[in-house]
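> Got a predicted structure plus its sequence, pasted below:
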Amino acid sequence: MKSRYILGLFTLFVCLVTNAQQISDTSFGKGLINYTAKDSTFSVKFAPRIQTRFTSNWEYNGTEYDDPAYNFLVRRARLKFNGFAYSPKLKYKIELGLSNGDLAGANEYNKNTPRYIFDAVIMWNFHENFELWAGQTKLPGNVERIVSSGNMQLIDRSILNSNFNIDRDVGIQLHHTTELGGNFIMKEKLAISQGEGRNVTEGNEGGLQYTGRVEFFPFGSFESRGEFTQGDLKRESTPKLMFALVYDFNNDAVRTRSNSGTYMILDDGSLYQTNITTIFVDTMFKYKGFAFMGEYTSRNADKAAAINPDGSTTGDVVAVGNAFNAQASYLFDNNYELTTRYSTVDFDDIIGEDLQTQYTLGVSKYIVGHKLKVQADISYGTLDGTKDHIMLRTGFDLHF
């Protein structure tokens, strides 16, 4: 029912746009529809995108690798809208998900409904270099998570990101840019959010979440905000570097991965609460087709194990530990790119999991940049230094 409702709204939107507005000339990769109202009081860019994946996975059983498991998957199917309303200083972004992976995660705290909404945020440039954001969107966390899934140079993000990212939440953010002299730029981003992740409807179950990210650009800005696009597709003519620090504090968090993961429910039905701190240090470098991205993260909790009032444990534990990720790539003149990645995840002893390490080698063919590309990668994973799995993935992205 809800899918038909969304499809109906989309059809109505297209009809209204094509009949009532000025449609500008555009080309593939710059939006399926770009238009501005005749009185210039608002604009809309509509850009759907899909990502399809094929995965083969060989698990090591202690003596040999098992027969491969295969999986064909529509990994992402999104509808994206953005533009301005009333004034170019008041921008907005809406992103809806349609694939199974996009919608998964229904629970009692979002009324057991599919999680359609990824982004629903307004951004107001209220004074000079200040921007106030309000709504649901990505928190200013690690660089790999801020990079859109449509702008990745490998099939998917690293094991650091899947275990430690702070993703999206509902709240407010303040962004500011400071020019420090010459080409040196600093960007500061602060966020106060609900602390339970996206699409939560049942109110604030714990405390609030506070996030701060500071970025340094000693050689000036990247082309086209390239600090949040993997690979040097713009072939930077001079070296460009970003170095960033992130501090995130989730007060009285109720989930095992700060604002994501399992809700920690006690035997009496109430939620276990503990303070969770996550830090990130990351960097991005690009020059003449070469790109490097590096990340380190650490998560700590006041009391990681969920404990009932009688002193017994529930089995839920905050995913405390640290992780490292580094990837490097080179874009050849024919728009083929070769990428390598090395990632580790080292949970604290209380988690009871061995050190995870993953080595990945990937190749991409960019037909229209990140908007139309074909990719493949192969990963070799270990647990505590012993064989664990081999994974081969291929896929394509199409982004209007």
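Right, received. Where do you want to start? What you see is a predicted model; the values in this text were computed from it and never measured.

> from here on, contacts and neighbour counts on C-alpha atoms
Noted.

> so who does the residue nearest to residue 42 when sequence neighbours are not counted touch?
Spatial nearest neighbour of residue 42, chain neighbours left out: residue 85 (4.3 Å); criterion: CA to CA, 6 or more residues apart in numbering. Counting by CA atoms under 8 Å, 6 or more residues apart in numbering, residue 85 makes contact with 41-43, 91-92.

> try this one next to it:
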Amino acid sequence: MIIRFVIFLFFVLTYAQLWAEGSDSTKAPAFYYGDKGWHLESADKVYSTDIQLRLQFRYAYPYDQDPVTLNDVNIEEQHIFRISRARLKIGGHVFSPKFKYYMEYELSNSNLLDFWGMYSFHKSFKIMVGQYKARYNTERVISSGKQETLDRSILTRPFTIDRQTGITFLGNLAGEGALNFSYWAAVFSGTGQGDFVADDSYPMWKGRLQWNMFGSVMKFVGSDLEKSKSWRGYIAGGLVNNHSQFTRFSQSGGGQLEGYSDPSLPGQYHITQFFIESAFKKNGISWQQEFHKKNILDKETSNTRTLYGNYMQVGSFPSSYLPSFPSKLELAFRYAFYIPDSNQTDLKQTEYTFSTNWFFKEHLNKLTAEVSYFDMDEILGLNPGWRFRFQWDVSF
């Protein structure tokens, strides 16, 4: 943790020195508060910095995290108050507006989450290098502060590839109308956040192809805050191939799904997975959907397991069609199911979540109240039922 923090400070101070040397000292730099926090830009626009602090204050009952095992369910009911996230974000461009960079640091546990640079040769071809969320499925790419619901679905834990270290080639093939596509092709270490080297000779390969059928690229942001007058959206799919010692990834790095133990061989688990998703917005109504399938081969035992799941989510501002409702109120609903083993469909896990948002300043300042119901494996006694959570998410 200390090493990560030192690296983080080193690059911040180095950038500050470059900014001071490169700026035109005869003109005053621009300094103001914007949507990305405090913005500082040199008079010649060669250097810029945005600094933002984000906090999440959360209440949960009778538990907070999605239940996974019997131990998660058989706990004493609790009223939980906590700061679920405290993040420092620094981003901008250096040397040229074409060369962007971004850093994100979790203050509560001294964890460097993101550190990357991206150079834009052209709209159709960019290169991104560093540690960051792999541009794979939408639900994980969208920031937790820009979602419709308080947190992500039960599919995230088993299917996300989360943050990885590596290189991504991306761009938008901006054809007219429906001939508009975006792509992401990446090579990663495949060992998760904080690890920079593959644990065997096989890196992680990842691809995503997105069809922007309405002719423009829709940002990875939940809710149709703009109350779009015309349709926006996309259909996308992606693939991952990886050999590593892990069967899942999270903000904590690599880990194991239920039924898997720490491996004895480098690259012991060969994972292949894919997803198909859709997202649309119009007139305050938003839609998200993802289907995932994942195969895990244990190369030591030759056992193969297949996991799959799907979620569907819809959000709406009632004021778009019922003017008597407050314009700052949004309602959202999500249904998700997850089957951890295709040979045992009776282990199916289901989530129903109803969420309400009140936007003071779009996603920069909002209140979220959420009720979820989990229907899980009753054979093992996993039947956790209802959960209530309330959260204030603010960035400044």
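On my side now, so go ahead. Small disclaimer: the values here were computed from a predicted structure and weren't measured.

> What is the aligned counterpart of residue 135 of the first structure in the second structure?
For residue 135 of the first structure, the aligned residue in the second structure is residue 130 (criterion: TM-score structural alignment).

> I'd say that match and residue 115 touch.
Yes: contact criterion CA atoms under 8 Å: residue 130 of the second structure and residue 115 qualify, at 5.7 Å.

> Remind me which helix or strand residue 3 of the first structure belongs to.
Using DSSP states H and E, the element containing residue 3 of the first structure is helix 2-20.

> right, and the secondary structure at the equivalent of residue 290 of the second structure over in the first structure would be what?
Structural alignment (TM-score structural alignment) places residue 290 of the second structure against residue 295 in the first structure. The assignment at residue 295 of the first structure comes out as strand when based on DSSP: H, G, I helix; E, B strand; the rest coil.

> quick one, what contacts the closest residue to residue 295 of the first structure other than its chain neighbours?
Nearest non-adjacent residue to residue 295 of the first structure, counting by CA to CA, 6+ apart: residue 282, 4.2 Å away. Counting by CA under 8 Å, 6+ apart, residue 282 of the first structure makes contact with 142-143, 243-245, 293-296.

> got it, and residue 198 of the second structure?
189-191, 244.

> Please point out which of these the first structure shares.
Here is what carries over to the first structure from those, by both residues aligned by TM-score structural alignment, their matches' CA atoms under 8 Å: 189-191.

> okay, these in CSV with neighbour count and secondary structure next?
Shown next, in CSV, are those (neighbours: other CA atoms under 10 Å; DSSP: H, G, I helix; E, B strand; the rest coil):
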residue, neighbour count, secondary structure
189, 24, coil
190, 31, coil
191, 29, coil
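
> picking that back up, and the contacts of residue 85 of the first structure, which two are furthest apart?
Greatest spatial distance among these (CA to CA): 41 and 92, at 13.3 Å.

> which one of the two has more residues nearby?
Set residue 41 of the first structure next to residue 92 and count neighbours by other CA atoms under 10 Å: residue 92 wins out with 22 against 12.

> What's that one aligned with over in the second structure?
Looks like residue 92 of the first structure aligns to residue 101 there (TM-score structural alignment).

> dump the residue contacts of its match.
91-94, 115-118.

> Where in the second structure does the helix or strand harbouring residue 330 of the first structure fall?
Using DSSP H and E, residue 330 of the first structure sits in strand 321-331. Aligning strand 321-331 of the first structure against the second structure (TM-score structural alignment) gives residues 307-317.

> who touches the matching stretch?
With CA under 8 Å, 6+ apart as the criterion, stretch 307-317 of the second structure contacts 148, 153, 155, 223-224, 284-295, 327-342.

> Show me those residues that map onto strands.
Applying DSSP state E to the contacts of stretch 307-317 of the second structure, the entries found in strands are 285-295, 329-339.

> Nearest to the spatial middle of the first structure, which residue is it?
Per CA atoms, centre = their mean, the C-alpha nearest to the average position across the first structure is that of residue 145, at 3.3 Å.

> Next up, the contacts around the nearest residue in space to residue 286 of the first structure that is not next to it in sequence.
Of all residues not flanking residue 286 of the first structure in the chain, residue 240 sits nearest, at 5.4 Å (CA to CA, 6+ apart). By CA under 8 Å, 6+ apart, the contact list for residue 240 of the first structure reads 217-222, 285-287.

> Quick check: of those, which has the highest neighbour count?
Most surrounded of the contacts of residue 240 of the first structure: other CA under 10 Å gives residue 286, at 28 neighbours.

> Tell me the residue in the second structure aligned with that one.
Checking with TM-score structural alignment, residue 286 of the first structure has residue 281 as its match.

> Whichever strand or helix holds that match against the first structure, how far on average?
Assigned by DSSP H and E, residue 281 of the second structure falls within strand 269-282. With mean CA distance after the TM-score superposition for the first structure, strand 269-282 of the second structure departs from the first structure by a mean of 1.0 Å once superposed.

> what about the strands in the stretch 1-150 of the first structure?
Along the stretch 1-150 of the first structure, the stretches classed as strands by DSSP state E, counting those that start in this stretch are 22-23, 33-36, 43-46, 49-59, 69-85, 87-97, 117-127, 130-138.

> Residue 397 of the first structure: which of those is closest?
Across these, closest to residue 397 of the first structure is strand 49-59 (CA to CA), at 4.7 Å.

> what angle do that closest one and strand 87-97 make?
Going by axes from the mean of the first three to the mean of the last three CA atoms, to 10 degrees, strand 49-59 of the first structure is angled at 40 degrees with respect to strand 87-97.

> next one: strand 49-59 of the first structure to chain centre, how far?
Centroid separation for strand 49-59 of the first structure versus its chain: 18 Å, with CA atoms, centre = their mean, to the nearest Å.

> What is that strand packed up against?
Helices and strands touching strand 49-59 of the first structure, by 3 or more CA pairs under 8 Å, 6 or more residues apart in numbering; DSSP states H and E, are strand 69-85, strand 386-399.

> that older thread, farthest pair within the contacts of residue 282 of the first structure?
Of all pairs in the contacts of residue 282 of the first structure, the most separated under CA to CA is 245 and 293 at 14.0 Å.

> Quick check on those two: which one has the bigger neighbour count.
residue 293 (23 against 19).

> List the residues that contact the more buried one.
282-285, 326-328.

> For residue 83 of the second structure, see how far away the nearest residue to residue 58 of the second structure once chain neighbours are set aside is.
Of all residues not flanking residue 58 of the second structure in the chain, residue 391 sits nearest, at 4.4 Å (CA to CA, 6+ apart). Going from residue 391 of the second structure to residue 83 of the second structure by CA to CA, to the nearest Å gives 9 Å.
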